[in-house]
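Undergrad: Coordinates for the following, if possible.
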Amino acid sequence: MTSVRHIPDSRDAYLDAARACILDVGWRRTTLTEVARRAGVSRMTIYRTWPDMKTLLGDLMTREWTAVVAARPPGDDLPATVVATVRALRGNELFVRIVELDPELLLPYLLARRGRSQDLVLDLLVDRIEQGQATGEVRSGDPLAIARALVLGAHGFVLSAHTMVDDRVSEADLDTELAALVTRALAP
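TA: Sure, this is the predicted structure:
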């Protein structure tokens, strides 16, 4: 499979069409035929690129979440970067639509395996943790294990924060607590 980071422009247009379909009707009601129609190409063009909707969705989610993560400024301190990324994912239009209509699509990435986007996040976190360890700003320890623990913790803040928000605790309050958790987890 071609790396998502090297998708030709036509594939981006097809992914844009798939994104629009999913936003309109959800993943279950989106077909490769409808993606082809919206992209203005033949069904065979789409079928030659993706054998099924699951594969197309994997590439779409990887492109989408990679863009969200890449948009975080590398100069920010790590806790602020984690909170900003979590907040951006929670507000991402495609992510919100999937959670609303087809949340089961996310279960494999929570219960069975890591996805490409999660691996990208881990790579970025490991780099930042190693940099922090080199300057003494981050505690010693296996950078990969620390990064994986941070991602596991962030999952709840991305997927379930809304279940903890009410008239006593706001989403901003939870983000403040996430920053405190990350800060304490990394403190030397």
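
Undergrad: okay, CA-based contacts and neighbour counts for the rest of this
TA: OK.

Undergrad: so what's residue 98 closest to, chain neighbours aside?
TA: With C-alpha to C-alpha, 6 or more residues apart in numbering as the criterion, residue 98 has its nearest non-adjacent residue at 7.0 Å, and that residue is residue 26.

Undergrad: Report the separation between that neighbour and residue 20.
TA: Distance from residue 26 to residue 20, counting by C-alpha to C-alpha, to the nearest Å: 9 Å.

Undergrad: just so I have it, where are all the strands in this protein?
TA: With DSSP state E as the criterion, the chain has no strands.

Undergrad: What segments of it are helices?
TA: In the chain, helices defined by DSSP state H lie at 9-25, 32-39, 43-49, 53-70, 78-91, 93-101, 107, 116-135, 143-159, 171-186, listed in chain order.

Undergrad: Please convert these to JSON lines, extending it with distance to residue 165 and mean neighbour count.
TA: As requested, the helices of the chain are arranged in JSON lines below (distance: least, C-alpha to C-alpha, whole Å; neighbours: other C-alpha atoms under 10 Å):
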{"stretch": "helix 9-25", "distance to residue 165": "25", "mean neighbour count": "17"}
{"stretch": "helix 32-39", "distance to residue 165": "36", "mean neighbour count": "19"}
{"stretch": "helix 43-49", "distance to residue 165": "41", "mean neighbour count": "14"}
{"stretch": "helix 53-70", "distance to residue 165": "23", "mean neighbour count": "18"}
{"stretch": "helix 78-91", "distance to residue 165": "13", "mean neighbour count": "19"}
{"stretch": "helix 93-101", "distance to residue 165": "16", "mean neighbour count": "16"}
{"stretch": "helix 107", "distance to residue 165": "22", "mean neighbour count": "10"}
{"stretch": "helix 116-135", "distance to residue 165": "25", "mean neighbour count": "17"}
{"stretch": "helix 143-159", "distance to residue 165": "11", "mean neighbour count": "17"}
{"stretch": "helix 171-186", "distance to residue 165": "6", "mean neighbour count": "16"}
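
Undergrad: Alongside the first, I'd like the structure of this one:
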Amino acid sequence: MTSHRHNSDPRDTYLDAARECILDVGWRRTTLTEVARRAGVSRMTIYRAWSDMPALLGDLMTREWGTLVASGVDVKQAGSEATDADVAASPTPDAIADAVVSTVNALRENELFTRIVELDPELILPYLLARRGRSQELILQVLSDAIAAGQAAGLITDGLPQAVARGLVLAAHGFVLSAHTMVDDVVDQSALDDELHALISRSLAP
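TA: Here you go, the predicted structure:
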């Protein structure tokens, strides 16, 4: 099991305990009382941080997925007076495609995400059918900034960056959650990842 210990904030210790509990027994059997026991603190300490398990899960997922997104596209804003060096450093369609495919793979391989999908898939449904979560907002912001920077450098096709980013995220959802249903003796996972990369890079090309 991968260690996700954090030391900067006591809440991180509590989130670590919740993460371990969900990995061990699943969401439905994880309680704030059990989180407190694993964290070595009183139940009231946990209740002061989160009123219920959904609130705790929201913070846990934001931390978990946010860490993955933080290693995504490195945005360099290229303004109207961008130098050749600025343009060279701006996100290209291929760079954004690389980042999206990498993030999709990281999510598919993340042990917490995998455990939730296996045991408690209903936790994911609200973020697919009803609303955007904080992690999705973070992903959209990173992508929008990267797309805008690429557009300013003339490397990415025109279009409202926020709309383009949302289109990419909607496409990526299927590759995160359903790619395994399309893998067989004819098409393997890497072939699907190549198709996602091509889909993104072609759609962003000027």
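
Undergrad: what's near enough to touch the residue nearest to residue 98 of the first structure?
TA: With contact taken as C-alpha atoms under 8 Å, 6 or more residues apart in numbering, residue 26 of the first structure is in contact with 97-98, 101-102.

Undergrad: Who's the closest spatial neighbour of the residue of the first structure positioned farthest from its centre, skipping the chain neighbours?
TA: Largest separation from the mean C-alpha position in the first structure: residue 42, at 29.9 Å (C-alpha atoms, centre = their mean). In space, residue 42 of the first structure comes closest to residue 36 once its chain neighbours are excluded; the distance is 5.8 Å by C-alpha to C-alpha, 6+ apart.

Undergrad: ok, that neighbour touching residue 48?
TA: No - under the criterion of C-alpha atoms under 8 Å, residue 36 of the first structure is not in contact with residue 48, lying 11.3 Å apart.

Undergrad: What residue in the second structure is paired with residue 80 of the first structure?
TA: Aligned against the second structure by TM-score structural alignment, residue 80 of the first structure finds its counterpart in residue 98.

Undergrad: got a list of what the residue nearest the centre of the first structure touches?
TA: Closest to where the C-alpha atoms of the first structure average out (C-alpha atoms, centre = their mean) is residue 65, at 3.6 Å. Contact criterion C-alpha under 8 Å, 6+ apart gives 89, 117 as the residues in contact with residue 65 of the first structure.

Undergrad: measure it to residue 169 of the first structure for me?
TA: Per C-alpha to C-alpha, residue 65 of the first structure is found 27 Å from residue 169 of the first structure.

Undergrad: Kindly report the same for residue 145 of the first structure.
TA: If you measure residue 145 of the first structure against residue 169 of the first structure using C-alpha to C-alpha, the figure is 30 Å.

Undergrad: Where in the second structure does stretch 129-144 of the first structure fall?
TA: With TM-score structural alignment as the criterion, stretch 129-144 of the first structure aligns to 147-162.

Undergrad: got the end-to-end distance for the matching stretch?
TA: End-to-end distance of stretch 147-162 of the second structure (C-alpha to C-alpha): 9 Å.

Undergrad: re the thing from before, what's the distance between the match of residue 80 of the first structure and residue 71 of the second structure?
TA: Computed with C-alpha to C-alpha, the distance linking residue 98 of the second structure and residue 71 of the second structure is 12 Å.

Undergrad: swap in residue 130 of the second structure?
TA: Between residue 130 of the second structure and residue 71 of the second structure the distance, using C-alpha to C-alpha, works out to 27 Å.

Undergrad: Who has more neighbours out of these two?
TA: Shown here are residue 130 of the second structure and residue 71; by other C-alpha atoms under 10 Å, residue 71 has more neighbours (11 against 8).

Undergrad: what residue of the first structure matches up with that one?
TA: So, by TM-score structural alignment, residue 71 of the second structure is matched to residue 71.

Undergrad: Return the residue of the second structure aligned against residue 94 of the first structure.
TA: Under the alignment by TM-score structural alignment, residue 94 of the first structure pairs with residue 112 in the second structure.
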